[in-house]
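> The following comprises the amino acid sequence and a computationally predicted model.
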Amino acid sequence: MKPPLGRPFGRAALVALCGSTLASVAHADDDTSSTTLTPVVVTATRTKEPLADAIPQTTLFDAQDIADSNAPDALGLLGLAPGVQITRNGGLGANSGVYIRGASSTQSLVMIDGVRVESASLGAAQLSQLMRDQIGRMEVVNGNVSALYGSSAIGGVVQIFTKEGEPHPQRFYVETEYGSYHTQRQAAGVNGALDKAGRTTFSFDVSREKTDGFSSLDPAKAPNANPNANGYLNESVAAIVRHKFTDNWDAGVRFLQSNGINSYDDAYGLPTDLNESHNRVRSMSAFANGKLTEFWTTHFTVAQGQDRSNPRQNGVYTSLFNSENQQYLWQNDFKLSDDHKIVAGYEHLDQTLDSDQFTAPNRHVNSVYAGYTGRFGASDVQANIRRDQYSDFGGANSYYLGYAYNFDAHWRASVSYAASFRAPSVDDLYYPISGNPSIQPERSHSVEAALQYASNAVGVLRMTLFQTRYSNLIDYVNDGSGYFIAQNVGRAKVQGIEGSWQGHIGKTDVRAGVTFQNPVDETNDQDLVRRARRFASFSAHRSIGPVRVGGEWIVSGERSDYGSNLAGYGVMNLSARYDITKAWYVDARIDNVFDRNYELAYQYNTPRRGAYVTLGWHPS
């Protein structure tokens, strides 16, 4: 739903007061009565804390940020996060990649409401299938946090939270959009309470987006590809129902499903081939939260994450890759005092892959973790440790140790050290010919130091120095007979400096990020592909009476891409919204204002200048 225009800093003076849950693992925390004025996040520690108190670099996109952004999906939003680069193999819905501080997509964890949704086959999630209409908020933690979440959280964690029900009378909204490439979008939803007391709340949202798109591949570089336009159709639904039994206990269910049909090009096919990929991302969970004593809160979640990808050529399905992640989570939060907290939990994961290309055994993972956050005078400490035991290759340990010193109410310095891992994907282990059941997890060690200034008047400004060293990287090596077999042979290092700002200049909301890094493949003594050494983003939005205007600027230096070089680029987007009445509004945006021709992946086209208009109804 579109929120009202304008807000004070901590965009969430609203969030901190919203009593609604950020995730089921944080809901029953009695901090909901806090008068903290800065935004509240949960991903950096698995418990609620003010954004300014997070030791790892953490980025928040709240409801207003999402409404302001020109991005149509979660992937586009990530392009505005500090330290994050994205790639697309074409237009909306196409295969994509996310690189957080130089880490690959398989080395950065994606969760929806705490549920893993990655493909067991590839080890990465389909972020390009997650439309923004179903996103209530999103948090991004940069850096090595496997000690909190296990495998793949080397580069960081992207956590998407679906919309929450709120204890007010039921409110509806409807939106319709039309724009370039014959793009059409319809969205509708309802949010509120099912009873007068407001103890049973719900939210239900549906959306449909269809675009004719453009030809994914550049015909000058891929002459065998079909030159037709590659369109995309997405149909999504998200829902939650929560009941508060007492002031100390609540339970509920969540559901998100996104179905996408993406037309794509094949550089090695025939110019007459018609290729489609039928995709699905689903997250379902049932949860219960309870306050057992004044200092002990417990959280139970049973969840299923699903990833499906079924390519089709000329009307015939060519392969089947269906992954399911069954999860059981139990977390306990112990509040020893206002300044000292312990979190401890157990997770069980059953991961299965159904494919017509090969057969792989089911994967079972048992995990235990514990964490401590505390304040001693001007010093803050965060310590986390985790053990993951896998059924197919053994166990892995992760740990995180962070320290921050507060010079005064605004300035602080922090340092951290962490060790993490990425489990081999099912393809790495068992894919015909190339799989190797004897390979071991990738490993990494990270260190970072940061200086931060935070205030309600300015927001949170942070400068971070970081270094991550990778070992045991999985690469596919020629075995001498022409076949490429998965092996633990790679080493890499990423060093850099990262600046970020979430805050204000007067009444203008500002978001900025700039990164200088050195992402090096030490095995081959060359830059890691598709990682720029310099990139940045900036956005600003302001309300002037019934009008809200803003813009985004995303820039990147040149990058290598599998034997080719991608030129640097700069793209500017503009947006404006006008409240016609208290209920009706019109929203207009222009993407790629200066009609730049650029590449995010070699051979693949990107959208040129486009204009889009939305008409919406949302009575307060």
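Yes, it's here. Numbers count the residues shown, from 1 in each chain.
> Please count neighbours and contacts with C-alpha atoms only from this point.
OK.
> Hmm, R531 is touching G102, no?
Yes: at 6.1 Å, R531 counts as touching G102 under the criterion of C-alpha atoms under 8 Å.
> take a look at this one as well, against the first:
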Amino acid sequence: MLKTAISLAALLAATPVLAEDEEIIVTALGIEQPRDEVGQAVTVIDADTIRTRQSVSVTDLLATTPGVRFSRNGGVGGVTGVSLRGAETTQTLVLIDGVKVNDTSGIGDMYDFGNLLTGNIQRIEILRGSNSIVYGSQAIGGVVNVMTGTPGEDFAGNASVDYGYRDTLDAKADISGTSGIASGGVGVAYFRTDGISAASNGTEKDGYKNLAANAKLKLNFTDALSLDLRGYYIHADLDTDNGIVDSVADTSRTDQYIGYAGLNLALLDGKLTHRAAVTWFRTDRDYTSGFGPFGYSGTNLRFEYEGVYQPVEQARLIFGYDHERPDYDFAGFGSVESHKADIDSVYALAVVKPLAGLSLTGGVRHDDHSQFGGATTFGANANYTPNDGATNLRISYGEGFKAPSLYQLYGADVGNTALLPERSESYDVGFDQRLDGDRAILSVTAFLRDTKNQINYDYSIGLYGGYNNIDNTRAKGVEAMLTLKPVDALIFTAAYSYVDARDRDTGARLPRRAANAVSVSADYVWPFRLSTGATVTMVGDSFNDSTNAQRLDGYAVANVRASFPITDNLEIYGRVDNLFDEGYATVYGYGTYGRSAYGGVRVRF
């Protein structure tokens, strides 16, 4: 596969094209960077795609991109983990408007995507491959970077509301603009549904409510000095079931608070820039059950400094320091726990362009953890374009690590303070080819990742077991994505990935990670302005458990959609999800939605 990809890239590099505007990526380095400099695999889901697809959950959008697998306990709002390239769901680092939001109160610091709805989100970048130099702990599988909109020069607003299956209401609104030195925006989104039974064999509906709000304010005091303030809040109430059995007593309440305050300063005519920021993330999770109430709280307070020095166009140096303080609290069943740690990190990267079309990136990071000591990671990548961005040949090597979570270190009866960090080495090679003024874009990537010292539950420890570094895993495969726009009215996208993720000690496939997944989408705007589209996602068989004894059958889900503009500012839209009423599960014993229909209206000014 590697030889075929390289040969095809060399052949396509000679094909003449018409270059379009340069796309900017922010996730690879943590700063704006032209895609032609990025040597790693990055997929972008833009505002037009988010609006056209009409998806409620961010996870449903991620599932249409290469290398992504997910598992959800029941319907929308259920606990949802996202795996990149076969990594653990706890090894996906998640950012919302620049803030690291992995839950420090979770067993493995996993971010629960169940409560992250599309709301007023305008852009998502998915970076696949280990990348701990910029982000530190967690980025073994990759990074999911979620962003709300950037205010424009004019005042603008959007609002929408739709209603459908199981008394589901989805409403959102936002407004933004610029006046003098200030630019900013605010948004709010509300979702509620009677839901389905979380247990696949249950009959009692498990309802869900979600309220999200976001705000941004930027003050440009001068051309060289500015202040960024950002906030995001999510409140969610979920009825659920006790495992895979109907229950009216089991509920959860979640509050997430996200804050960012950053000062930006440019010196030496913009050649040297500084960013100093404080970020804060807190998750409160409260549960009721037949065994009584209990709850978790996790807080992560970070100080970030980042400097960028670009003495000449062909060279750029990025350097920084982070201090992170994760906290963990638990209360319930007659016990109380509280733990915290300190992590200090320094890093440096260099981006150089020694030849026309060639961009080389390399860097190193060192993290010092108050519990287990230090971890040093390296990374390097290259991007070569022989024809001004029409063809990009990419190769990368990245190291990743994940610090043990506070629960894994200190949890009552199960914690192990001798745990080592999980470590990974990731390699990939690929190409991107653009034809006919971006009317055809093909991307192919082959990858390999080895992870050692993976933390899992070890039943041989003590009376009840506990956490230990007992697993070594390997994931390898191929990702491909094709975008076609043969005419302005039609856009077609297809994504395929083969992911072979296994426990290297037992040879078993890692649970809930199907080897094969395909997603195909098409949208067409008719001459009378009606837009119609469909997405079909096919996922192969997988296993629910680490011993591969419990099979999850593969499935194919088709969604169709339509929209029609009544005026330039008013639009009606609707969709049917799971058109053919496919029965399937991403977690054994948990239910999923059957055929369901929704319709609504959008306005903008």
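Great, that's in hand. These figures come from a predicted structure and were not determined experimentally.
> Overlap in contacts, R531 and G102 of structure 1.
P519 (C-alpha atoms under 8 Å, 6 or more residues apart in numbering).
> for the stretch 251-400 of structure 2, what spans make up the strands?
251-267, 272-288, 294-312, 315-332, 335-340, 343-355, 358-369, 373-384, 391-402 (DSSP state E, counting those that start in this stretch).
> which other residues reach the fifth one?
By C-alpha under 8 Å, 6+ apart, the list of residues contacting strand 335-340 of structure 2 from outside reads R325, P326, D327, Y328, D329, F330, A331, L406, Y410, G411, A412.
> likewise stretch 372-391 of structure 1?
By C-alpha under 8 Å, 6+ apart, the list of residues contacting stretch 372-391 of structure 1 from outside reads 55, 146-148, 150, 339-343, 363-371, 395-407.
> Now it: buried residues?
By neighbour count on 16 or more other C-alpha atoms under 10 Å, the buried set for stretch 372-391 of structure 1 is 372-375, 380-390.
> ditto for stretch 99-113 of structure 2
Buried, per 16+ other C-alpha under 10 Å, within stretch 99-113 of structure 2: 99-106, 108-113.
> Pull the residues that contact that stretch.
Outside stretch 99-113 of structure 2, the residues that touch it by C-alpha under 8 Å, 6+ apart are 58-59, 79-82, 89-95, 258-260, 279-283, 296-300, 326-329, 404-408.
> What subset of those is buried?
Using 16+ other C-alpha under 10 Å as the burial test, the contacts of stretch 99-113 of structure 2 include 58-59, 79-82, 89-95, 258-260, 279-283, 296-300, 326-329, 404-408 as buried.
> before we move on, back to that, dump the contacts of strand 335-340 of structure 2 into a markdown table; add distance to L393 of structure 2 as well.
Putting those into a markdown table (distance: C-alpha to C-alpha, whole Å) gives the following:
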| residue | distance to L393 of structure 2 |
| --- | --- |
| R325 | 39 |
| P326 | 39 |
| D327 | 42 |
| Y328 | 44 |
| D329 | 47 |
| F330 | 49 |
| A331 | 52 |
| L406 | 41 |
| Y410 | 45 |
| G411 | 46 |
| A412 | 50 |
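> ok, of these, which one's closest to G142 of structure 2?
Of all the contacts of strand 335-340 of structure 2, G142 of structure 2 sits closest to P326, with 20.5 Å by C-alpha to C-alpha.
> what's near enough to touch the closest one?
Applying C-alpha under 8 Å, 6+ apart, the residues near P326 of structure 2 are T104, G298, T299, N300, L301, K340, A341, D342.
> Kindly recompute the last result at 7 Å.
Counting by C-alpha atoms under 7 Å, 6 or more residues apart in numbering, P326 of structure 2 touches T104, T299, N300, L301, K340, A341, D342.
> What does the second one correspond to in structure 1?
Yep, that's T299 of structure 2 we're talking about. Superposed on structure 1 with TM-score structural alignment, T299 of structure 2 falls opposite E324.
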